[in-house]
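# the sequence isn't on hand, but the structure is:
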């Protein structure tokens, strides 16, 4: 079984008002080993905990990123997700805040740029896009043997990634407004010039040539701004799938990661068997992503075989059927079917936000999210490890 892991971006909020709090610079020093001071954290250093979560800054001080170590199964991944949420929440509590697994902020407020030179340059270059940028995603990393395999996988999963947008949808509110979308994060994120679905590359040299040309265009600052829906990780031997909203429930995040790993394994087998990627135009992939972002699981999605409208539940179950042979081999098929049925019955994070909104407005949405984010979290003091990151999923 391939190792896999995730990065989760969490909002830092006032638990009573639901307003954003710029606390990441105060939280991070308490989440790193004692020999790493805050100056080194600001310079981009990441802490390492044995068997548990790592943490890092994101673009804004109102959010924090947790990173699992490489895992082999759903149970261990879920444990690390819960531990990361618990540790981040503990650090936020020390400064009067909490963390919330919301993909966009329901409450409107000014945000504060993390004081790193690269982020400052981005703000100068991209203006309002950076000033307005505060989204929280779930990024799933899955091990690949070679970059060539990674490109082959990306070519063969691109037509199915929109389903994950719908399944993870967790951002109906944005800066004090009802958006009319289930995943408004997808809309906000895709303002970046390097974001969205990519072409079929066909080979590693072509992938590298496209990336080089994009950077040489001068539009992007560097290769780190290649924000494709799926990309090769620069630091580790993984394919990074970046389409999902951060999930309100840790169980949903772990489930989506299991689905991504099964997609990667299925795609690798197709490549080895000489099966060509589905020749779906990139513009159609954008339509599928928009529809998933707009409707989530409430209406219709574009079927990833025909790219015509179909009931969302049917499309999600078709995705599970597609990867069922791999899931069954790995003993995960029943787990995934039950998890998908649960989400279809109970609702995505976006759907679950609407009840608290009716009861308590936007502040009620955040209060509920804080409770759910912390629910079932593992509390405990992790052991500090100085071991190398190895295949740790960080992008």
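That came in fine, so what should we check first? Everything numeric here is computed off the predicted structure, so don't read it as measured data.

# going forward, measure contacts between C-alpha atoms and count neighbours the same way
OK.

# the chain: helices as residue ranges?
24-27, 38-42, 74-93, 117-126, 128-132, 147-157, 162-168, 184-189, 204-216, 250-272, 282-295, 312-329, 333-346, 349-374 (DSSP state H).

# alongside the first one, take a look at this:
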């Protein structure tokens, strides 16, 4: 879980019509020999190479670490940056006697991890108490460059019906306290404890967005702009729309597919806004139910079709989303690789499905974590 800004690099200048794209990921740190969380984030940070250090930072707990690639225009450039970050931090973790694991929530029992030793995190812990139990809730945030805040707010309205589908794609935390929870993303359920987490409401304007955020800060439920944890928001650190509904993905291939789909979805929304098309109307409670269903079933089960208000197989809705954003995938040069990655995701299943398959093979969570450690590094 991140409760502080983690994207400090400015949105890079992209070619005309191409939206800049950036990704943040959070990871669990495990002991190198035992399936136990390791509160060694400071030792890992000390061992990260100078070339990568500016893009690696604390997350909320000492058993977590985060990375953030500077936003770029090309998916291939983002892929290279994220690959270097995953490999570099995995190397640093190994040097510190730990393993880097891309998992939405720590699956084993044990005492809650200590908060990272930074003033803001201590202030958060004092205000909110034990809302982040266990060893860390690890998410993925995708930033898409949109410079006009009024346009960005309208984009938030337009993307809302598709975020539960992307939520299902990223589900990667079925185990908690040593057992299968029955949910594909148990992280999502624990994450809902925080008062500022949930689906983005319909917004009338940027002034409306700002007014709501200021009221939340005044209420004490939010410390500052960066602690607004709606599933989609305006980035607190740059001119961008930030989508933050999902678990961290087990492999970089999954991350890049989600990032490509989100950029294409944002670009599609911009086109619709420009054409004067209204955002789809939907009930906020049904939207929340769709996100709950995504957390429960993941990609392998049923999803809520918010356009037709009917349950459908999650894969059918993902295919529909792909078809919807296909023109923007093509315009951004991402269609070919996104098609390949969709096929691989269909073959391998979501992170939750892969974790359950690994448990069936190994019969232990240690075997699951070993598989995830290998997938994280790639």
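Looks like it came in fine. Values in this document were obtained by computation on a predicted structure and should not be read as measured data.

# report the TM-score for the pair.
The TM-score (TM-score structural alignment, normalised by the length of the second structure) is 0.91; 359 aligned residues with a C-alpha RMSD of 1.6 Å.

# before we move on, back to that, out of the helices of the first structure, indicate the one that is most buried.
Counting by mean count of other C-alpha atoms under 10 Å, helix 162-168 has the highest mean neighbour count of those, with a mean of 29.

# any idea how far that one is from the middle of the chain?
Centre-to-centre, helix 162-168 of the first structure and its host chain are 11 Å apart (C-alpha atoms, centre = their mean, to the nearest Å).

# now stretch 164-175 of the second structure
Offset of stretch 164-175 of the second structure from its chain centre (C-alpha atoms, centre = their mean): 10 Å.

# what residues in the first structure pair up with it?
Aligned using TM-score structural alignment, stretch 164-175 of the second structure spans residues 162-173 in the first structure.

# and the matching stretch, end to end?
End-to-end distance for stretch 162-173 of the first structure: 20 Å, by C-alpha to C-alpha, to the nearest Å.

# same question for stretch 89-101 of the first structure.
Stretch 89-101 of the first structure has its terminal residues 11 Å apart, counting by C-alpha to C-alpha.

# just stretch 163-178 of the first structure next, same as before
This stretch, stretch 163-178 of the first structure, spans 23 Å end to end (C-alpha to C-alpha).

# ditto for stretch 18-27 of the first structure
One end of stretch 18-27 of the first structure sits 18 Å from the other (C-alpha to C-alpha).

# tell me which residues are up against it.
For stretch 18-27 of the first structure, the external contacting residues (C-alpha atoms under 8 Å, 6 or more residues apart in numbering) are 11-14, 38, 42, 57, 60-64, 88, 91-92, 95, 97, 105, 107-109, 111-112, 362-367.

# okay, and it goes to which residues in the second structure?
The alignment of stretch 18-27 of the first structure onto the second structure (TM-score structural alignment) covers residues 35-44.

# ok, whatever residue of the second structure lines up with residue 254 of the first structure - contacts?
Per TM-score structural alignment, the equivalent position to residue 254 of the first structure in the second structure is residue 256. By C-alpha under 8 Å, 6+ apart, the contact set of residue 256 of the second structure is 75, 79.

# 7 Å instead, please
Residue 256 of the second structure makes contacts with residue 79, as judged by C-alpha atoms under 7 Å, 6 or more residues apart in numbering.

# over to the one 4 residues further on?
Residue 260 of the second structure makes contacts with 334, 338, as judged by C-alpha under 7 Å, 6+ apart.

# which residue in the second structure lines up with residue 148 of the first structure?
In the second structure, the residue matched to residue 148 of the first structure (TM-score structural alignment) is residue 150.

# quickly note the distance from the residue nearest to that match when sequence neighbours are not counted to residue 265 of the second structure.
Spatial nearest neighbour of residue 150 of the second structure, excluding adjacent residues (C-alpha to C-alpha, 6 or more residues apart in numbering): residue 206 at 5.2 Å. In this view, residue 206 of the second structure and residue 265 of the second structure are 20 Å apart by C-alpha to C-alpha.
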